[in-house]
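J.: Mind folding the following:
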Amino acid sequence: MSVDGNWNITMSTPMGERQATLTLKSDGGTLTGNQSAEGNSAEIFDGAVNGNDVSWKLDITNPMPLTLAFSGKVDGDSIAGEMGIGPMGSFPFKGVRA
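T.: The predicted structure is shown next:
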């Protein structure tokens, strides 16, 4: 199953649940795309795909400058995994194909 496409994801964070849209495109083992939330959009980087396993990073500035590190699995039209927030630890995320 391809990871390519648009996703609606929900991230559980220390500040409550946050909604985002995610666009992914795979090319071999490389994953590119962008993620948007609360009016802000950024390109993902360090993206990788291996079968159903995916990972990527995202720099945000709101509510504070952070690099988010996502790792998860795609299962059909669902995606789920962990989002690392540097020194604050890791938190779950989940989503469905849009």
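J.: going forward, measure contacts between C-alpha atoms and count neighbours the same way
T.: Will do.
J.: so how far is T61 from the closest residue in space to A20 that isn't next to it in sequence?
T.: Once flanking residues are discounted, A20 sits nearest to A37: 4.5 Å by Cα to Cα, 6 or more residues apart in numbering. Taking Cα to Cα, to the nearest Å as the measure, A37 falls 11 Å from T61.
J.: more neighbours, the two?
T.: Neighbours per residue, other Cα atoms under 10 Å: of A37 and T61, the larger number sits with A37, 15 against 9.
J.: another one to check against the first:
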Amino acid sequence: MSLHGRWQISIPTPLGRQDVLLDIVHREGPISGTATQGDETVPFIDPVADGDRIQWSQRITKPMSMVIKFDLTRDGETLTGRAKPGFLPSISVSGTRVD
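T.: The predicted model follows:
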């Protein structure tokens, strides 16, 4: 198994839980991806994969404009880790493979 594929993650926020669909492309060569929440799809910024761990940043505009830094690890069909949204404290993130 690899990080490649579609993942549904849940991010608890002060405005309620945000469900985000990650499309991660990791075959041969560099890793890339996008995150979709509602009608907004944004590309990963500077994604790095090391084994089952992936780190990246992404710029969002909804519900407010900010950059979120992610650090997640795959364990089978599950992703868990932390997200650091702008100036706010880091939060736990979890999700599962959907493809």
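J.: TM between them?
T.: The TM-score (TM-score structural alignment, normalised by the length of the first structure) is 0.92; 98 aligned residues with a Cα RMSD of 1.4 Å.
J.: isn't the residue nearest to A20 of the first structure right up against T21?
T.: Yes: under the criterion of Cα atoms under 8 Å, A37 of the first structure makes contact with T21 at 6.6 Å.
J.: For the residue positioned nearest the centre of the first structure, identify the helix or strand it belongs to.
T.: Centroid-nearest residue in the first structure: F70, 5.2 Å away (criterion: Cα atoms, centre = their mean). Assessed by DSSP states H and E, F70 of the first structure sits inside strand 66-75.
J.: before we move on, back to that, for the residue nearest to A20 of the first structure, give me its contacts.
T.: A37 of the first structure is in contact with R18, Q19, A20, T21, counting by Cα atoms under 8 Å, 6 or more residues apart in numbering.
J.: Which among these count as buried?
T.: A20, T21 (16 or more other Cα atoms under 10 Å).
J.: count of neighbours near G89 of the first structure?
T.: 11.
J.: swap in the one 4 residues further on?
T.: Look at F93 of the first structure: counted by other Cα under 10 Å, it has 21 neighbours.
J.: Isn't it up against E17?
T.: No: look at F93 of the first structure against E17 with Cα under 8 Å: they stay out of range, at 9.2 Å.
J.: what is in contact with the two at once?
T.: Common neighbours of F93 of the first structure and E17, using Cα under 8 Å, 6+ apart, are T10, M11.
J.: helices and strands around the strand holding F70 of the first structure, which ones?
T.: Contacting strand 66-75 of the first structure under the criterion 3 or more Cα pairs under 8 Å, 6 or more residues apart in numbering; DSSP states H and E are the following elements: strand 53-60, strand 78-84.
J.: By how much does it deviate from the second structure on average?
T.: Strand 66-75 of the first structure, aligned to the second structure and superposed, deviates on average by 0.5 Å (mean Cα distance after the TM-score superposition for the first structure).
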